[in-house]
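# Turn this into a structure:
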Amino acid sequence: MCGGAVNEAPGGLIVETGIQATGFNQLHCDGGPQESDEAAIAAAERHFGSSGSWRIVSEGPSVAAEAFATRHGVERQPLYPVMAMPLAGSMPPPKTPLVLSTADDIAGLRLFVDCAGAGYRMDPALLKPLATNAALAEGDLRFHLGRLHGRCVAVSVSVRSGDTVGVYFVAVRRGFRRRGFATAVTWHAIHAGANPGAGTAVLQATPAGYPVYARMGFTRITDYWLWDLPGLHPRP
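Here you go, the predicted model:
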């Protein structure tokens, strides 16, 4: 959609999205022995180059990733739990003053990009590749908006896959938080993105989002270990 690619590497999978920001370009380690992670990390370093920004993702502790990050003065990110919730019998969406919708044109995608950038303290220009007709054509991928008095103040993304709907990129503008807006746009992503008969919603929680999702009924099923590597340069 944004000109990215997925490449297999010994011991892992290199994911490049076409968005030049650290969390969007990743190495997923297979979780094998240390030498397997070392080979995967070396392949990712060659792929992204010394000036590229990328992230190592592992489903458990990785001695190789920790050592590589330490050499470059990078600390591991907090654990990012993967959470799931059965849709049958789940709580109804909350009442909210937000006007909730799903982007169906470029103007809507531009609103998403602007709000997501503000919510994550990210230059919206980095997310500009999302505001394309190619994004609108992805039937299983939807961008959701929450407006208050006409202004987009909360966003989310849903991805449909079989009987599961994944929720991603939940963001709320600063100054509009602690009003239940994150809960509202998460519920909208689940119900607007689910296939008929979908049975499960899944997401990956930030430390700040974890209590929100736990109150909604999501439970922790595993953890991701993350190391963000923004533009590596050899240390003296």
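
# For the rest of this, base every contact and every neighbour count on C-alpha atoms.
OK.

# where's Ala134 relative to Ile106, distance?
Remark: distance between Ala134 and Ile106 (CA to CA, to the nearest Å) = 10 Å.

# These two: who's more crowded?
Using other CA atoms under 10 Å, the more surrounded residue of Ala134 and Ile106 is Ile106, with 15 against 11.

# Find the residue closest to that one in space, skipping its chain neighbours.
Nearest-residue entry for Ile106: Ala131, 5.9 Å, with adjacent residues in sequence omitted and distances by CA to CA, 6 or more residues apart in numbering.

# Can you get me the start-to-end distance on stretch 198-213?
Stretch 198-213 has its terminal residues 19 Å apart, counting by CA to CA.

# Next: stretch 69-89.
End-to-end distance for stretch 69-89, by CA to CA: 43 Å.

# outside of that stretch, which residues touch it?
66, 198-207, 210, 217-229, 232-235 (CA atoms under 8 Å, 6 or more residues apart in numbering).

# now with 6 Å?
199-206, 218-227 (CA atoms under 6 Å, 6 or more residues apart in numbering).

# Second input sequence below; structure requested for side-by-side comparison:
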Amino acid sequence: MIEAVLAANRAYLLGWNDGPAEGDIYRSGLPHAPLNGVVRLTGQDPADAYPQAVDRLEGVPRVWWVGEDSDPGTAEALRSLGARQLTRMPVMVAEVAAAPVVPEPSGVVIEEARDITEFVTAYAKALGIPDEAVLRAAEREKTFGHTVLRLAARLPDGPIAGTAEAYLSDGLVTLYFVGTQPPFRRRGIGAALTQAVLRHAAVRGIPMAALTSTPVALPVYRRLGFTEVSQYELFTF
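As a prediction, the model looks like this:
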């Protein structure tokens, strides 16, 4: 299972590359670190791979993902080459059919986003992506086509309060950009969006869901039936 989860994450991140993919390096060019980086290191001497990645990703914030799909010793090698660990991100999975039901916030409507630019504008505000990058991010989003489901949580007067993006691949749905606008946090909107993704997955016959969580979000995802199966170490370089 973990192999499929990590492969789905690689495929999604490489999809952000602005141009033909080159190995395991992706560069969207957007000023948001997770959208530029290296998804793994396999079969290559870190001393050779490191300067290649620095050169390819020069001028943009970037991250290096080190998980079970990277060669053993990758994290230690990156540290010795000057990379700095940012955080550890738990990799979590859930059985779609077994996910518990959580209460949903009143007055919030969750629907598929039709306007990609509006959707990106909302998650950019929630996740700290600069305004000037929104239009370029929206153009990259459009290249995913029907492999991506975008859900927006709206308030009665219309603005998007929260977002969730789901990448659909080979019997698996992986979640990204689960975020809530600062004024609307702590109302259960993020949990409701995640639950809505699981419902859409069930309708499509997708049995498993996966995500990478920040440490602070762990209790929310555990409440929704997700369990930790692995972790990533994220480095800046």
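
# Show me what Phe176 of structure 1 lines up with in structure 2.
Here Phe176 of structure 1 is matched to Phe184 in structure 2, going by TM-score structural alignment.

# Find the residue closest to that match in space, skipping its chain neighbours.
Spatially, and ignoring its direct neighbours in sequence, Phe184 of structure 2 is nearest to Ala161 (6.4 Å; CA to CA, 6+ apart).

# same thing with Thr163 of structure 2?
Excluding the flanking residues, the one nearest Thr163 of structure 2 by CA to CA, 6+ apart is Ala152, at 4.7 Å.

# Okay, and the one you found sits in which element?
Element membership of Ala152 of structure 2 [criterion: DSSP states H and E] is strand 148-154.

# what's the mean distance for the helix or strand just after that strand versus structure 1?
As assigned by DSSP H and E, the chain's next helix or strand after strand 148-154 of structure 2 is strand 160-169. Strand 160-169 of structure 2, aligned to structure 1 and superposed, deviates on average by 0.6 Å (mean CA distance after the TM-score superposition for structure 1).

# quick revisit: what residue of structure 1 takes the place of the residue nearest to Thr163 of structure 2?
In structure 1, Ala152 of structure 2 lands on Leu145 (TM-score structural alignment).

# and if you look at Ala210 of structure 2?
With TM-score structural alignment as the criterion, Ala210 of structure 2 matches Val202.

# now the helix or strand harbouring its match against strand 151-161, angle please.
For Val202 of structure 1, the element it lies in under DSSP H and E is strand 200-204. For strand 200-204 of structure 1 against strand 151-161, the angle by axes from the mean of the first three to the mean of the last three CA atoms, to 10 degrees is 120 degrees.

# C-terminal to strand 200-204 of structure 1, what's the next element?
helix 210-216.

# which helices and strands sit right next to that following helix?
Using 3 or more CA pairs under 6 Å, 6 or more residues apart in numbering; DSSP states H and E as the contact test, no helix or strand touches helix 210-216 of structure 1.

# rerun that using 8 Å as the cut-off
helix 181-193 (3 or more CA pairs under 8 Å, 6 or more residues apart in numbering; DSSP states H and E).
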